[in-house]
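Asker: give the three-dimensional model of this entry:
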Amino acid sequence: MVSSTLTAVYSASGEGPPGLLPARQQMAFSLGWHIVLACFGIAFPAMIYVVHCRGITRHDPVALGLAKRWATVSAILFAIGAVSGTAVVALAAVTVLPALAYLFWLTQTDEWVRDQTAHRADSSTA
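Answerer: I've put the predicted structure just below:
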C-alpha cells in the first residue's frame, strides 16, 4: 500500500524529488568515511598494544616511541571518527526520519480515507 502510494507520487514527477541525488551522495560520502575511520579505530589500538608490549618486553625505545606516535594518531582518528559518526546520525535524522514520517502519514491518511469512504457507503445504503 505504501509502495503504491510512493510510486504514484514519484511517477507523477517523472523522477525523484529535487535534491535527492545530492542528498544520497552526501550520505554515501559521510558514511563511507565513517566506515573507514571506524575500521582504523578498531585495528589501530591493537597494533599500538602489540608495539607497546614489544617495546616494554625488549626494552626497545624505538618501539615505545612508535607506540606513542601511533597513540597520538589514533586519538586524532578517533576524534574525526566521532565527528563523522555524528554527521551520519545527523544526516539520517534530517533525511530519513522526515521521509519515514511522511510515509507513515500517507499510510494513515490512506486508511482514514478508506474508512470514511466505507462509512459513507454504509450510511448511504442504510
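
Asker: use CA for all of it now, contacts and neighbours both
Answerer: Will do.

Asker: now the helices: where do they sit in the chain?
Answerer: Counting by DSSP state H, the chain has these helices, from start to end: 2-13, 20-57, 61-125.

Asker: export those helices to a markdown table and tack on mean neighbour count?
Answerer: Formatted as a markdown table, the helices of the chain follow (neighbours: other CA atoms under 10 Å):
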| stretch | mean neighbour count |
| --- | --- |
| helix 2-13 | 12 |
| helix 20-57 | 15 |
| helix 61-125 | 14 |
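
Asker: to compare with the earlier structure, here is another sequence to fold:
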Amino acid sequence: MIRAEAPSGRPEAAFVLLLLQSLFWLIAGLSAAPFVLGGEIHMAGLVVATLLLALGTCMLAIGVLWRRRRARGMAIALEVVCLFGTAILLLLPIGFNRGPVSLMVNVALPIALIVLLRKDGEAFA
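Answerer: This is a model prediction of the structure:
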C-alpha cells in the first residue's frame, strides 16, 4: 500500500516571510525618498535600487509559492547574500543598529527562510 505524504506548508510559510522582507525593503526605500526632495540627489539611486529589490523579492515570493525550483534557488542565494552583508555590518564599527529588531530582521528572518527553503522531501517538487 502506497501512502501519500501530507502536502508541506513550507513554501507557503516562506512566501509569507519573503513578503514581509519585501515589505521591509519597500518601507526603507520609501522612507529614503524625502531626502531626495530635500536636495540629496544621490539618494534617488538608492531609493530606486531599494524599491527594485523589494519588487524582486516579491516576485521571488510568488515563484516560491508556485514551487518553482529556480525561484527557490534564487531566494536562498538572496538570503545568503543578506546574511553576508549583515555579518559585515556587525563586524565593522560604522554605526549599524544592533538592537533586537534589527537582529530579527537581518539575521533571524534570512536564517528562517534558508531553513524553510532547504531541499528536504518533496515540498518543491
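
Asker: can you give me the TM-score here?
Answerer: After superposition, the two chains reach a TM-score (TM-score structural alignment, normalised by the length of structure 2) of 0.44; 67 aligned residues with a CA RMSD of 2.3 Å.

Asker: all helices for structure 2, in order.
Answerer: 10-37, 43-65, 69-91, 100-103, 109-117.

Asker: and those as JSON lines, adding mean neighbour count?
Answerer: Listed next are the helices of structure 2 as JSON lines, based on neighbours: other CA under 10 Å:
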{"stretch": "helix 10-37", "mean neighbour count": "18"}
{"stretch": "helix 43-65", "mean neighbour count": "19"}
{"stretch": "helix 69-91", "mean neighbour count": "16"}
{"stretch": "helix 100-103", "mean neighbour count": "12"}
{"stretch": "helix 109-117", "mean neighbour count": "19"}
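
Asker: residues contacting stretch 88-100 of structure 1, please?
Answerer: Residues from elsewhere that reach stretch 88-100 of structure 1 (CA atoms under 8 Å, 6 or more residues apart in numbering): Ala23, Met27, Ser30, Leu31, His34.

Asker: right, and Ser22 of structure 2 touches Thr57 too?
Answerer: Yes: shown here, Ser22 of structure 2 and Thr57 form a contact pair, counting by CA atoms under 8 Å, at 5.5 Å.

Asker: residues touching Cys58 of structure 2, list them.
Answerer: Applying CA under 8 Å, 6+ apart to Cys58 of structure 2 gives the contacts Leu18, Leu19, Ser22.

Asker: 6 Å instead?
Answerer: Shown in contact with Cys58 of structure 2 (CA atoms under 6 Å, 6 or more residues apart in numbering): Leu19, Ser22.

Asker: go on, the one 3 residues further on?
Answerer: Residues in contact with Ala61 of structure 2, defined by CA under 6 Å, 6+ apart, are Phe15, Leu18.

Asker: OK, contacts around Gly29 of structure 2?
Answerer: By CA under 6 Å, 6+ apart, the neighbours of Gly29 of structure 2 are Val47, Thr50, Leu51.

Asker: let me know the closest of the residues you listed to Ser102 of structure 2.
Answerer: Of all the contacts of Gly29 of structure 2, the one with the least separation from Ser102 of structure 2 (CA to CA) is Thr50, at 17.2 Å.

Asker: so what's the closest one closest to, chain neighbours aside?
Answerer: Gly29 (5.1 Å; CA to CA, 6 or more residues apart in numbering).

Asker: look up how far Leu46 of structure 2 lies from the one you found.
Answerer: 7 Å (CA to CA, to the nearest Å).
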